[in-house]
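Visitor: here are the coordinates; sequence isn't available:
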């Protein structure tokens, strides 16, 4: 377990590949398990040997953790502080490595709080080489071969030295190999081996990164027993998923491959409301808006985009495994439930909160509450209901009124004065995925009660969170 509160240290993330090669001269289960365990023990010996090498990514720094903490360049010693490694790491804007690069002054940025290292093994030994010997043995056997994707995370304090970090990293590697061995033996079928894959999960309170090893190729639905054990171990409630693959922690330096922005509201400053409290969406969502996915829906697709944002929340919290639906898939779902005629598929017709509720239920099995507001001026009195929704459910809310739809991500509300501000994610944006433009221009921003048309009626779709592990 790696604790990650608002600490002043550095997270070290070590990744690399180790080759698992095992000869099985029998298909007897006990003998196979013994041979596999012996192979894992050999790998654990390797990571503790002098041939183990740790290379700091994007830098000239190389460390031999089991060879007296041997480090290059020579300016670095075993007693060098871990956080001082930042000054040796080359950023995209820099042309050279080393202390003169000026990296050190940037090491407190969010991206710089993680140092990536690469695990390697020396393949040659010092001294004269012996002549190769070739032998041939004829026998029936099974040969198991797999590449183990090692991925260890260690949190260091500001006082930790490279020597301290090396000790923790080697221990983490050894422990992860033990966990991989357990998963391999637990899920092995005959001579078929499922490659163990490590994933990191950020637990709520206290905030901590926990590494879990799952068998690759085995669906989340088949791992419920293992997840229940983890919930019990870390004393987590059984009403929401914490350890599904979709919940794996996303490191700040890694871009999302799909190109969508995540949680743009996090860069905003909360508005000041007398005696007010802030109630926000819980978890991660993607920002979906006009003109994405090569779809020209400008002028008619705002509710579709708000629905896609909601679907992304359920997907990225691990409640569902289905991908975010396209416009046509949304339309087809409404045809399937009998809400629309078949000619609706492929059209440019609007949908509203009631349709959003129907699609969530049809495609994701998610139920929703509908809040009816006869005129926009009444929204200012809905602070208690909205605050309670974000406290208990934490899902994005779709609101539709007239011909416009928006997504509500939170409220700042005062129980004593009734003052309220709404955190709005606007699906009508048509530009690029530029966080600064989106937040500076108010496409994601805090709005007052006058944001709503005071005389128009509104329907709000409040998705309910399923109670599952």
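Guide: Okay, I see it. As the structure is a prediction and not an experimental result, all values here were calculated from the model.

Visitor: drop to CA atoms for contacts and neighbour counts, all remaining ones
Guide: Will do.

Visitor: now do the strands in the stretch 251-400 of the chain.
Guide: Under the criterion DSSP state E, counting those that start in this stretch, strands of the stretch 251-400 of the chain are mapped to 276-280, 368-373, 397-401.

Visitor: and the next helix or strand past the last one?
Guide: Just to be clear, that refers to strand 397-401. Sequence-wise, the next helix or strand beyond strand 397-401 is strand 404-414, with elements assigned using DSSP states H and E.

Visitor: put this next to the previous one:
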């Protein structure tokens, strides 16, 4: 099944930063049927897609660079306005014509390039448009009236294509590939519509982008909108075979869709704050990190005053967010009361526990993960904090094989371990800690500068207190 395609343009060995070019826009699908028998409908739908292909290849196709005065006609020899934009202009130079939100709100609408840098984003958005009229005199309108019964199928195709470019790639080269991808995406949308037709009802095709591991690049898959991931397992298996991916990670579930760096998360939580940190340098040391995406959950979020008692709940929420955002589960991150209710449901706590301000520990975290997410966990017991320094191999192996965040509880404190830097030869170790005791706003610089997410030495732990570590195990599914 040819239902996906690589979206890499620049050579991985090229110098300079990468820029993503993303083209989005609606194409109107309108199909008039004299009869509704299946064979006729399929033929008419295919003819309608042929018309859309012609539109994309026509001189009426227009690409407008968002937040800029740049408009390009890619099928007219890459004709563009302003005139300074030529086919040999680099993709990177387009940023110099783009306005930031601050400039736009202040009314600074510049029509000329003045050497100013574009916004600090690696994404250039383009809008797919079609000219409604052609230059020259217009013919006189002709009206005709023809009465007959017919069935009208109409929908809007959400075209969405992306490529990765480097500073060496020209607009001409990039747009040729984008047009090729738009054409290919139309083919895939036609397949999805024909495959999932039910009578005269059409399922809307849905392009979804995924960033694959091991430098395989960005890949786009066209899924039928409204069909849940549980019904697309056969298609995902084919994709795993096509890209030689292991069958124990849900790379192509919608929750794993690539998040573009210029789009904020709507829920307000920070994602992966550890990515801005510099790794510690150890003699012959290696760094082993959480795999995938998680949200940072901490005190005082969600209008919940849990300062002083909710650290383990927040660590558990960060772990649950990891399973949600990797597509292993569809359940939202549980609230404090939902966590407490789960412990009551399994008989671990009495009914009055719900709504209380009582602490929980690693064993309770293990129980809730199993109850709410059907995720099993291993428990590592450490009789005193000084012994954590000897657990480098076990922790490194966990992040290599499972890749999930670890909840650690000791005394009255709980933290989340996101990784370790460990030297097999010297035994030296550092811990990457996500601290749920933070009470401030979602300020990445404050969180990292103040060490709420940061690398810690072994003396971070109470050397005489005992600790329990909850190591969630990753389900082996596609």
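Guide: That came in fine, so what should we check first? These numbers come from a predicted model, not from an experiment.

Visitor: closest one to residue 347 of structure 1 among the strands of the stretch 251-400 of structure 1?
Guide: Checking the strands of the stretch 251-400 of structure 1 against residue 347 of structure 1 by C-alpha to C-alpha gives strand 397-401 as the closest, at 19.4 Å.

Visitor: report the angle between the axes of that closest one and strand 404-414?
Guide: Counting by axes from the mean of the first three to the mean of the last three C-alpha atoms, to 10 degrees, strand 397-401 of structure 1 lies at 120 degrees to strand 404-414.

Visitor: what is the corresponding segment of structure 2 for strand 397-401 of structure 1?
Guide: Aligned using TM-score structural alignment, strand 397-401 of structure 1 spans residues 406-410 in structure 2.

Visitor: that stretch vs structure 1, average offset?
Guide: Between stretch 406-410 of structure 2 and the corresponding residues of structure 1, superposition yields a mean separation of 0.4 Å, by mean C-alpha distance after the TM-score superposition for structure 1.

Visitor: show me the contact partners of that stretch.
Guide: 312, 315-316, 319, 361-362, 365, 414-418, 465-472 (C-alpha atoms under 8 Å, 6 or more residues apart in numbering).

Visitor: also stretch 112-130 of structure 2?
Guide: 18-26, 55, 60-66, 94-100, 260-262.

Visitor: let's go with 6 Å and repeat that
Guide: Residues from elsewhere that reach stretch 112-130 of structure 2, judged by C-alpha atoms under 6 Å, 6 or more residues apart in numbering: 19-25, 60-66, 95-98, 100.

Visitor: do stretch 157-165 of structure 2 as well
Guide: 7-10, 18-27.

Visitor: same thing with stretch 28-41 of structure 2?
Guide: 150-156.

Visitor: what's stretch 37-51 of structure 2 aligned against in structure 1?
Guide: If you align by TM-score structural alignment, stretch 37-51 of structure 2 falls on residues 28-42 of structure 1.

Visitor: can you give me the offset of that stretch from its chain's centre?
Guide: How far stretch 28-42 of structure 1 lies from its chain's middle: 34 Å, per C-alpha atoms, centre = their mean, to the nearest Å.

Visitor: repeat that for stretch 311-322 of structure 2.
Guide: 20 Å.

Visitor: so where is it in structure 1?
Guide: With TM-score structural alignment as the criterion, stretch 311-322 of structure 2 aligns to 302-313.

Visitor: give me the mean deviation of that stretch from structure 2.
Guide: Mean for stretch 302-313 of structure 1 is 0.5 Å (mean C-alpha distance after the TM-score superposition for structure 1).

Visitor: tell me how far the counterpart of residue 252 of structure 1 in structure 2 lies from residue 310 of structure 2.
Guide: Under the alignment by TM-score structural alignment, residue 252 of structure 1 pairs with residue 261 in structure 2. Residue 261 of structure 2 sits at a distance of 31 Å from residue 310 of structure 2 (criterion: C-alpha to C-alpha, to the nearest Å).

Visitor: quick one, which of those two is more surrounded?
Guide: residue 310 (24 against 11; other C-alpha atoms under 10 Å).

Visitor: enumerate the positions of stretch 455-466 of structure 1 that are buried.
Guide: Buried residues in stretch 455-466 of structure 1, counted by 16 or more other C-alpha atoms under 10 Å: 457-466.

Visitor: residue range for that stretch in structure 2?
Guide: Using TM-score structural alignment, stretch 455-466 of structure 1 pairs with 464-475 in structure 2.

Visitor: same thing with stretch 54-74 of structure 1?
Guide: Counting by TM-score structural alignment, stretch 54-74 of structure 1 corresponds to residues 63-83.

Visitor: buried sites along that stretch?
Guide: For stretch 63-83 of structure 2, using 16+ other C-alpha under 10 Å, the buried residues are 63-75, 78-80.

Visitor: ok, residues contacting that stretch?
Guide: Stretch 63-83 of structure 2 has contacts (C-alpha under 6 Å, 6+ apart) with 59, 62, 87, 97-99, 125-128.

Visitor: so how far is it off the chain centroid?
Guide: The answer for stretch 63-83 of structure 2 is 29 Å, by C-alpha atoms, centre = their mean.

Visitor: and if you look at stretch 233-253 of structure 2?
Guide: For stretch 233-253 of structure 2, the distance to the chain centre is 17 Å (C-alpha atoms, centre = their mean).

Visitor: distance of the spatially closest residue to residue 464 of structure 2 that is not a sequence neighbour relative to residue 390 of structure 2?
Guide: In space, and not counting its chain neighbours, residue 464 of structure 2 is closest to residue 384: 4.8 Å by C-alpha to C-alpha, 6 or more residues apart in numbering. Using C-alpha to C-alpha, we find residue 384 of structure 2 at a distance of 11 Å from residue 390 of structure 2.

Visitor: so between these two, which is more surrounded?
Guide: residue 384 (16 against 13).

Visitor: who's in contact with the aligned partner of that one in structure 1?
Guide: Using TM-score structural alignment, the equivalent of residue 384 of structure 2 in structure 1 is residue 375. Contacts for residue 375 of structure 1 (C-alpha under 6 Å, 6+ apart) come out as 454-457.

Visitor: select from these every entry located in helices.
Guide: Using DSSP state H, the subset of those located in helices is empty.

Visitor: return the closest of the residues you listed with respect to residue 339 of structure 1.
Guide: Nearest member of the contacts of residue 375 of structure 1 to residue 339 of structure 1, counting by C-alpha to C-alpha, is residue 457, at 21.6 Å.
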